[in-house]
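K.L.:
my questions are about this predicted structure, shown below with the sequence.
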Amino acid sequence: MSARCARVKQPLGVIYTIAVVALSLFISLPSQAAANLIKSPNDSRAYQVLTLPNQLEVLLISDPATSKAAVSMDVNIGSAANPKGREGLAHFLEHMLFLGTEKYPKAGEYQAFIQSHGGAHNAFTALENTNYFFDINANDLAPALDRFSQFFIHPLFSEEYTQRERNAVHSEYRAKIRDDNRRVYAATQQIMNPEHPASRFSVGNLETLNNENGQLRKDVVAFYNQYYSANQMKLAILGKQSLDQLAELAQQYFSAIPNKSTPEFTINTPLYDPSDLPIQINIQTLKDDYGLSLSFPMPSDRDYWETKPLSLISSMVGYEGDGSLLALLKSKGWANSLGASPGQSFDNESAFSVYIGLTPEGFNHKDEIVSLFFSYIASLKTQGISQALFNEEKLLSQQAFQFLDEREPIHYVTQLSQRMADQTYPIEDILVAPYRLDRYDSDVIKRYITQITPENMVLALQANSLNSDQKAPYYNTPYQVIPLTSEQLATWSKAPTNPELFVRHTNPFIATDLSLKGGTNESTQTQLVPTQLDTGVPGLALWHLHNTQFNVPKADVWFTLLSPVAREGADASVGLHLYTDLINEQLNKLLYDAQMAGLSTQIYSHARGISVRISGYDQQIGRLLTPVVSALRHPELSSERFNRVKQDLLQSLSNADKETPYNQLFSAGYDFLLHDPNLHEQTVAAQSYTLEKLSALIDRFYQSVEVRVLANGNLLAPQALNLTRTIETQLSPVSLGEVAPDTSIVKIKSEEQFTQAVPVKHKDHAVVQYLQTANATEKEAAAVTLINEIFSAPFYSQLRTEQQLGYIVFASPMTIRKQPGMALVVQSPSTDIQVIKERMDAFMQAFTQQLSELDETTLNRFKASVLARINDQDRQLSDSTNRFWRDIDNQALSFDKRERLSAYISALTAPELKSIYEEMITRRLILQTLSTDPDL
């Protein structure tokens, strides 16, 4: 495209002049949108849309019950506007806005304020937009808005931090340089239309953000002046205040944002040059994975948001039950996953994309797999998507919207500000638009299906073993462009329908009884705790809570099977992993139908046994529970399925050393502290594992099992007991008893320090320091939580912003099996391990003095922040279930852990914190990378 991004070299003072003009508009009243927003019947919040005099559109959300306020500003400009030769400039600007404003010039002031008032913040730069967001204690919204709004009024863009933040962006780029998702996309960019901005590097590094003669600051100011205008921004504010009060806050803090009447930045060129299609690209990955993706450019579907043709087609192609493409590929041993979705969407075009995760055998049959894909498309063209299937999709969407779960405020406002900027649908539909499926239009659906042809295809193969003759810039991804032959295209174009491939049937799991049992629960949240019911069976424990506080006809039925066999080392750990993978494979068709109808199921192994989580509409939970437990006790141990899941596990284990360096250090730390089998031990065990060994393990596992069940939601006690009896019956024969194996943690003695170097195939250096308390008491757990609250913001500010050690710098509480601790993390692209440790140690020693000088007012502020975080309200059923489940796992069966922790936090003094902290820093596990310095 011809980039509409000429640099406007005007001084930063122009911004201030415009702002003064905008301030004169403050006395004008904002205009309120006339339309009423369509909201879920389960949504008690009040909404209002208004436009400030500077043409900033604002969505106000009043929620008097919320404990957190949240704000998101979406700016309708992103990396697509980067000037050529300045790749990453939009992203760099996003970073710079956090580093001081005229009113709040200190670089870390905003972050420290948000952190110390119970909040979190972040931002991201996408192709077409940049989004800034935060949440905070509901009582602290106004001062947070004051600080946040200054980003868009009077940013400093100081020369000092311009130079420093280049390093942070470069560090962010380097941290992901061996991430296969980034690497694959970088290769795919090489076959895109070079005039389309998506084809360009967008993150930025020291090269693209060079600062010769101070030019970078000039360029970032020019970019800001050109594109950051109130008329191209959308703001969402959620708070406990009334709509009128929120409107006053919006007007007070955001009316001064200059309106430069900036025209919308549009993308008019196609993502792929039609003359280049069809095309195949082979991409060499680092991970030992095999993948095949098919993408088809299409006309824009934005005008069909009420019909959603590409979503409907994706639903059919991505189906995993009877007649599906994935079911057939799995039966052949060729694939283990398949996903279909609308691809990138622009004003002028959309796309349809399919990704198939291949097995090694499937990789050898890739042409046949593409042929089978087009056979399915032939069936879809012949059979179409019937009115009945459309009605079913519509019903499921209506149910999802009717019983919409309340999202975390910070995620909710971010989502809504982006929807406002999208402008695909009327503002009154902004809440309901993703769930609208109003009109069945078979002609429109067919029009999009006809675009799925071999001649209109971008085919990408991904594997570690692929040959290459080129490397993508910035990520050095080896790739090769392969011409598709006329024979391939002819075969795929003529792919016949296949009797094993057909459009799915209607779903048997759709709920019809959506009533709340026993009426709405009017109890307050703090009074709602599970009660243990008598099952009459030793070793079978049930906790139940009839919980309708969220007004949804849903329930969570979670249970765990605990066995001492799980702690028998690598063979047991690997075997239970294979076992649960086999069960998931065996039940995949059933579970997929259930998931489509609003019933999710997780079956997984862990250090103490196996757990199952079933969540969704309560009417159908029993229908799903029986086959799930039956499969657990009587699995179909086919050699074909076993070989497939074993191969998947081996691939996963072989790819573990490709993870981000600091994540690899955490894995090594957990292995050390919990005596878990390490990666090598698991790999050796998996390589020699047989179906016979697995069968024997399953038999031994059920010789003595303890079962714990939690039923939370729209279920009465008799129903919970019946479901628990189903578990007992289906598990039979099994010996039940209280045999739950506990896991112990390594206790680090005072003045004891363990250091472990972990080989990592990455040029970044990383250090994780784990500090452990002397004892596993609730008081010490409370102290660690409070210490981390005080510690984390200055730790980030000093080591990341001031000392520029790296992009990844953070501190976090790390409680393991009731043992309190704290983890400090730094990952750097350029600083040596020894220097990182010295800087971390220096900060830790200096922090002792900070605790010594902590006054009561400051301490109370941090306490209030921690208490707000700990006691944050449950917003959906899963929040309360997760909390109760953790307590059951820890045998904290009074379910008042939050209250006890809060009491300890409230009572802690500064001298007590200092004493506990000084004891912690004498008990350390230091994990550090040992780089193998790969050729990147």
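P.N.:
Thanks, I have the structure now.

K.L.:
from here on, contacts and neighbour counts on C-alpha atoms
P.N.:
Noted.

K.L.:
where exactly do the helices run in the stretch 551-700 of the chain?
P.N.:
570-586, 588-596, 621-633, 639-655, 661-674, 679-687, 691-701 (DSSP state H, counting those that start in this stretch).

K.L.:
name the element the residue nearest to the spatial centre of the chain belongs to?
P.N.:
Centroid check for the chain by CA atoms, centre = their mean gives residue 411 as the closest residue, at 10.6 Å. Following DSSP states H and E, one finds residue 411 within helix 409-422.

K.L.:
quick one: list the elements packing against that helix.
P.N.:
Where contact means 3 or more CA pairs under 8 Å, 6 or more residues apart in numbering; DSSP states H and E, helix 409-422 is packed against strand 68-75, strand 130-137, strand 233-239.

K.L.:
can you pull out the helices in the stretch 151-300 of the chain?
P.N.:
Going by DSSP H, counting those that start in this stretch, the stretch 151-300 of the chain shows helices at 159-175, 180-188, 215-227, 243-254.

K.L.:
can you put those helices in JSON lines and add distance to residue 858 and mean neighbour count?
P.N.:
Output for the helices of the stretch 151-300 of the chain, formatted as JSON lines (distance: least, CA to CA, whole Å; neighbours: other CA atoms under 10 Å):
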{"stretch": "helix 159-175", "distance to residue 858": "28", "mean neighbour count": "20"}
{"stretch": "helix 180-188", "distance to residue 858": "43", "mean neighbour count": "20"}
{"stretch": "helix 215-227", "distance to residue 858": "36", "mean neighbour count": "20"}
{"stretch": "helix 243-254", "distance to residue 858": "26", "mean neighbour count": "20"}
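
K.L.:
below is structure B, check it against A:
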Amino acid sequence: MPFSPAAPDNALVLDNGLVLKVLHEPRLRKAAAFLRVEAGSHDVDPAWPGLAHFLEHLFFLGTERYDGDQALMAYVQRQGGQLNASTRERHTEFFFEVPPAALSGALERLCEMLARPRLALGDQRREREVLHAEFLAWSRDAEAQHQLWLSEPLSARHPLRAFHAGNRYSLPLGNADFQQGLLAFYRRFYHGAQMSLCLAGPQPVEGLLAVARRCAQVLPSGKRQPRPAPVPLLDGSGQASAAADPRRLNLVFACQALPEDSASALAFLTAWAAQPQPGGLLAELQKREWVERLDVRVLYHYADQAVLDFDFRLTPAGVRAAGNVAQLCLSWLEFFEALGTWTPLEEEYALLRKRQQLVAGALELARREACPASEPVTAALGAVLAQLKPENLLHPLPAPQGSVPQVAWRLPQRNRFLRPTRRPDQPLPDLRSVRYAQGSASAPEEGEVFVRWRGHASRHPGITQVLDHSLRRLADEARQAGVRLTFHRLGDDWQLRLSGIAEPMPALLEQAALQLANPPPETWRLGEPPEPAAQAPIRELLKRLPEHCLGFFNTQLRDTREAVQASTLAKLWGDTRWEALAVGFREPARSGLNQALRQLPGQPASQTGGSVLPMSGRRWSHLPGATGEHALLLFCPAPQGSLADEAAWRLLAHLAQTAFYQRMRVELQLGYAVFASFRQISGSAGLVFGVQSPGTALSGILGHMEQFFEQLPRLINNLGTSTVLSQAQSLATRLSRDELDTPQLGETLWQAGLGGKGPDYLEALQAALAALRPQHVAEAARRLQQASSGWLALANGPAPDDRWQAVR
């Protein structure tokens, strides 16, 4: 299809009106597509709330050409990729990430499903039930209800106040007017003139353009629809009510008449407002022990309107001083506005964005390229700050407690990890307690570091909390420098991970070692840990699974008998042994890393690797905290010790995941949270099956799973030898060092080490996959059905029968 360079920002406009961008990035291991349709929930006829979201669901049912296991979702899953879609207020996004060789096939299916969707009434009925299940989960979600509360004071005429999720009652499928409205909405907005597409990958620009032009030609032409003028945010018809959770303080500003380039200004402001550096708002509030966390988010932005939320998670002392917290926030905003020029921060912000660009994956790069930030940001920043005044707050300010402190605010210091650091003058030898692995030749700037301290961490949740808090400011600095720094307890171990740009990691690890050995004084004054945010039941079960695989079935947040003090920590460090994995470090960075590793608290382990806790029988863990819908997570470990068995189980998961989703979600309509995958968890390898259902009890979910397992050997046999062998080869290719991105490579090698695997694990696993035959996979399916290596179930209810042993 011809195109003309008529769009801004180096974009091309195809003959059907679609705006196209492509991004060539040689370091990427995956390719991605990000397609945006300029229509969302607020563009729907108010008579049919949820119609836009419903239509998004219908697209994924496949087309006449690509149906069943050839539809987009099945295709992407078979390639080991990821995909999703999102319906927002004024736009809908479809996006996926796949191996480069699969980009053409995936994009062809995406464009085909948007151009020729299945809208048959029977398909609509089935998908509406899935949407209704989503609605039920949404209606029970505390965070979703909190978001509704935030918008209560807005104008009753504004679409932000309306219901848009969609359910069984708002989507009357038998109503002819509804069906006409569904088709009218589709025809009005789902054509090239309403769409933009961005592709990102390692392929040359010409190749990306050719794929886009060929696939997008199926999309119809149309007339671009004018964007409607927004309804005023405030007109006095809304009314604020008391917050349901006193531990949260939300200062929500309604901003109107903003300049056109305000999106970049809002991003700039949110980046600096929650900075934890000394002299800033968050640091001041945490110093006074009033705030656990601060999140600054743009809740809504359309045309010249924006809704900006300063969300403070308060400590018990902060609940009493909520008025003071609010006044200090307003004081900091006045300070930031009074600067008048933000040149030093703009320079630092440019460095942050460049560093983030270096670690972004294909999908994130495609998203950023599709929605680029304008430069400079300061042109609109003053106009934004002028709106962040008490008179534009949606909710009343709480009264201050006593006099409000006067604070000498100051700008954050430059991030020390964004600049090159000094390396050792002489190469330092490697350590026996560290495993070193080669990274990717196409991404030499990326690295991974894992550290595990083996001790008695499970007995010291209070100390763990201190250590976690001691690293929070450092983790934020690391994030800005392109490194994700995480610390957590897993069973009796503490684990630290650094993932991202390798260059600053030695300096970050040195600082982390100092913080862990001698946490700052303020971290020792922590009170009871805050209640964790409520999650969907299936997410809570997934969060608890790694500890269960280690035999830790009940964990405590705090033991009142625990001595949380520096002398206890010093003794703990004296008794711990640490081991590490470093991926992608060459000289001189390797010597810098070795220097940092020598400063870690604890003693280096005499040998690396671990062993896996064997499982047997059927074990059931009832986690009553995960309330709401019925949720069941079933972990089926692969037989231990044999890479041939692991290869067979990996391929079994690869072949079964689409069929499991089709059976549980599409045919049985159990719910929208349905998945099956192969995972390495705490060194244990196996298959994980998950279902969350609003209407089917745990006994029913388990019964459907077991029935599916009974059919697996037949499913494998029906695929045929050639399909099984080609899928085994495809899976082996994706597990090569050249195909795995650096975080995946690091996680795979780390988990293999925890499971006692050797340094040649990946190569041996690829060889085992190449040697597989259909009978090996069918045998793995039979062993899965028989629970020959045990089953571990996590659920939010008790076991349905006496075959299960309850764990304590």
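P.N.:
Structure received. Everything quoted here is computed from the prediction, not taken from an experiment.

K.L.:
circling back: quick one: contacts of the following helix or strand past the helix holding residue 411 of the first structure?
P.N.:
Per DSSP H and E, the first helix or strand lying C-terminal to helix 409-422 of the first structure is helix 442-449. Identification of contacts with helix 442-449 of the first structure by CA atoms under 8 Å, 6 or more residues apart in numbering yields 298, 309, 310, 313, 377, 380, 381, 384, 385.

K.L.:
just curious, which of those is nearest to residue 857 of the first structure?
P.N.:
Using CA to CA, residue 310 comes nearest to residue 857 of the first structure of the contacts of helix 442-449 of the first structure, at 56.5 Å.

K.L.:
burial count for residue 515 of the first structure?
P.N.:
Neighbourhood size, residue 515 of the first structure [other CA atoms under 10 Å]: 14.

K.L.:
redo the helices and strands packed on helix 409-422 of the first structure as JSON lines? Include distance to residue 817 of the first structure and mean neighbour count.
P.N.:
Below are those laid out as JSON lines (distance: least, CA to CA, whole Å; neighbours: other CA under 10 Å):
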{"stretch": "strand 68-75", "distance to residue 817 of the first structure": "29", "mean neighbour count": "27"}
{"stretch": "strand 130-137", "distance to residue 817 of the first structure": "29", "mean neighbour count": "25"}
{"stretch": "strand 233-239", "distance to residue 817 of the first structure": "36", "mean neighbour count": "28"}
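
K.L.:
in CSV, list the ones you listed along with distance to residue 859 of the first structure.
P.N.:
Formatted as CSV, these follow (distance: least, CA to CA, whole Å):
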stretch, distance to residue 859 of the first structure
strand 68-75, 21
strand 130-137, 16
strand 233-239, 25
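
K.L.:
so for residue 719 of the first structure, which of those sits nearest?
P.N.:
Per CA to CA, nearest to residue 719 of the first structure of these: strand 68-75, 35.2 Å.

K.L.:
what does that closest one rub up against?
P.N.:
Contacts of strand 68-75 of the first structure (CA under 8 Å, 6+ apart): 129-139, 141, 228, 232-240, 409-410, 413-414, 417-418, 421, 872.

K.L.:
how far does that strand sit from its chain's centre?
P.N.:
Distance of strand 68-75 of the first structure from the chain centroid (CA atoms, centre = their mean, to the nearest Å) equals 18 Å.

K.L.:
also stretch 221-234 of the first structure?
P.N.:
29 Å.

K.L.:
can you check which part of the second structure it sits on?
P.N.:
Mapped onto the second structure using TM-score structural alignment, stretch 221-234 of the first structure covers residues 183-196.

K.L.:
run through the strands of the stretch 201-350 of the second structure in chain order.
P.N.:
Using DSSP state E, counting those that start in this stretch, the strands of the stretch 201-350 of the second structure run over 248-255, 291-302, 305-314.

K.L.:
which of those strands sits most buried?
P.N.:
Mean neighbour count (mean count of other CA atoms under 10 Å) peaks for strand 248-255 among those, with a mean of 23.

K.L.:
from the contact counts, what lies against that strand?
P.N.:
By 3+ CA pairs under 8 Å, 6+ apart, strand 248-255 of the second structure packs against strand 305-314, helix 378-387.

K.L.:
quick check: which of these is nearest to residue 436 of the second structure?
P.N.:
Per CA to CA, nearest to residue 436 of the second structure of those: strand 305-314, 40.4 Å.

K.L.:
post-alignment, the closest one versus the first structure, mean distance?
P.N.:
Taking mean CA distance after the TM-score superposition for the first structure, the mean distance separating strand 305-314 of the second structure from the aligned residues in the first structure is 2.1 Å.

K.L.:
other residues contacting that strand?
P.N.:
Against strand 305-314 of the second structure from outside (CA under 8 Å, 6+ apart): 230, 233, 247-258, 290-301, 322.

K.L.:
nearest to residue 211 of the first structure, out of the helices and strands packed on helix 409-422 of the first structure?
P.N.:
That would be strand 130-137 among those, by CA to CA, at 22.9 Å.

K.L.:
show me where the stretch 751-900 of the first structure has its strands.
P.N.:
752-760, 765-772, 808-813, 821-828.

K.L.:
any chance of those in CSV, plus mean neighbour count and distance to residue 899 of the first structure?
P.N.:
CSV is the format used below for these (neighbours: other CA atoms under 10 Å; distance: least, CA to CA, whole Å):
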stretch, mean neighbour count, distance to residue 899 of the first structure
strand 752-760, 15, 33
strand 765-772, 26, 23
strand 808-813, 20, 18
strand 821-828, 24, 20
